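# Okay, predicted coordinates and the sequence, questions at the end:
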Amino acid sequence: MTATDALVGACTFLWLGMVLAISFLEAPLKFRAPGVTLPIGLGIGRLVFRALNAVELLWAVAIVVAVVAGDPPAAAVPVAAGVAVGALAVQLVGVRPRLTRRSDAVLAGRTGPRSHAHLVYVALEVIKVVALIWLGVAALT
């Protein structure tokens, strides 16, 4: 294992831990806390996910730079990295703007049909988690 492999593995598993902790633990639990209303939960979620996505971008850049600049990686490494980074890109460019518009509407007191954007975001989180596990294992073996 090279230093690049170790760096990619470390960045990958840190990114994975953050996604698991925020998306699959904090996000659903905040709405069950006593006194947390929908507007408060949405406000917290927007702040937390904005911060998470900013840090995810840093991990993604670090991984891409390490893969491109380092020793030739195992064939699975760039593919898994591409899937993880691609899922993040779709979330940020394609889904987050729709979620923001929907939460803006809810916070303004408007009602309307439920958005399926949240389900798309969660599906992309699952894809990203699988890709990050694949990437971390490929980089470290």
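Done, it's in. Numbering: from 1, shown residues only.
# only C-alpha atoms for contact and neighbour calcs from this point on.
Will do.
# How many neighbouring residues does Met1 have?
For Met1, the neighbour count with other Cα atoms under 10 Å is 8.
# show me what contacts the closest residue to it other than its chain neighbours?
The spatially closest residue to Met1, leaving aside those adjacent along the chain, is Leu140, at 6.7 Å (Cα to Cα, 6 or more residues apart in numbering). Each residue near Leu140 by Cα atoms under 8 Å, 6 or more residues apart in numbering is listed here: Met1, Asp5, Ala6, Gly9.
# ok, the last one - contacts?
Going back to what we said before, that points to Gly9. Leu135, Gly136, Val137, Ala139, Leu140.
# can you put the contacts of Leu140 in CSV and add distance to Pro28?
Below are these laid out as CSV (distance: Cα to Cα, whole Å):
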residue, distance to Pro28
Met1, 38
Asp5, 34
Ala6, 32
Gly9, 28
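# Identify the residue spatially nearest to Gly136, adjacent ones excluded.
Nearest residue to Gly136 in three dimensions, chain neighbours excluded: Gly9, at 4.7 Å (Cα to Cα, 6+ apart).
# And for Ala60?
Val85 (6.1 Å).
# try this one next to it:
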Amino acid sequence: MSTSAAVVTALTFVWLGMVFAISFLEAPLKFRAPGVTLPIGLGIGRLVFRGLNVAEVVWATAILVAVVLGSWPGVATPIAAGVAIATLAIQLVAVRPALTKRSDAVLAGHEGPRSSAHLVYVAFEVIKVAALIWLGAAVLVSAT
């Protein structure tokens, strides 16, 4: 396995694990804990997702560099990496601001109508997870 393939494999599966742990475990479970109100849960979620997104940008950047510098048979690895990175970019640029606006309103005491931005974010998380699984598998297959 080349250095680029090893880097992409490691970062891909770390990134995938972080998304699974935070988006699909921590996020829904925190609201089930005793005493966690919606404002407290949103406050915690904002901090946790801000940290996750910073880490994701670091992993995505490192993966992009490794993919650009590496040599890949076929196009599966570059395309899968592109899908994962593009999905993250869409989440950060298009969806996250709507979530922040909604959580700002709730934290200020203005409940208002529910936003569909959360469901859009979750849909992009599912796409990102699929792309990361595809990327990890593509690199492992190309390394054999």
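Cool, the structure landed. Keep in mind the model is a prediction, meaning the values are calculated, not measured.
# TM-score of the superposition?
After superposition, the two chains reach a TM-score of 0.97 (TM-score structural alignment, normalised by the length of the first structure), with 141 aligned residues with a Cα RMSD of 0.8 Å.
# quick revisit: Serialize the contacts of Gly9 of the first structure to CSV and add fields for secondary structure.
What follows is the contacts of Gly9 of the first structure, written out as CSV (DSSP: H, G, I helix; E, B strand; the rest coil):
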residue, secondary structure
Leu135, helix
Gly136, helix
Val137, helix
Ala139, helix
Leu140, helix
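# between those residues, which has the most around it?
Going by other Cα under 10 Å, Ala139 tops these with 27 neighbours.
# Alignment lookup: it to the second structure.
Taking TM-score structural alignment, the alignment pairs Ala139 of the first structure with Val139 from the second structure.
# Distance check, its match against Pro28 of the second structure.
Applying Cα to Cα, to the nearest Å, the value for Val139 of the second structure to Pro28 of the second structure is 31 Å.
# for Leu135 of the second structure, same thing?
Distance of Leu135 of the second structure to Pro28 of the second structure, computed by Cα to Cα: 26 Å.
# just Val93 of the second structure next, same as before
23 Å.
# Residue nearest the middle of the second structure, spatially speaking?
A centroid search over the second structure (Cα atoms, centre = their mean) returns Val19, at 5.3 Å, as the residue closest to the centre.
# Tell me which residues touch it, please.
Contacts of Val19 of the second structure by Cα under 8 Å, 6+ apart are Leu52, Glu125, Val129.
# Tell me roughly how far the helix or strand hosting it lies from the first structure on average.
Here Val19 of the second structure sits within helix 3-21, counting by DSSP states H and E. Its aligned residues in the first structure lie a mean 0.5 Å from helix 3-21 of the second structure after superposition (mean Cα distance after the TM-score superposition for the first structure).
# ditto for stretch 52-67 of the second structure
With mean Cα distance after the TM-score superposition for the first structure, stretch 52-67 of the second structure departs from the first structure by a mean of 0.2 Å once superposed.
# got the contact list for that stretch?
Outside stretch 52-67 of the second structure, the residues within contact range by Cα under 8 Å, 6+ apart are 4-5, 7-8, 11-12, 15, 18-19, 22, 77-78, 81, 85, 88, 92.
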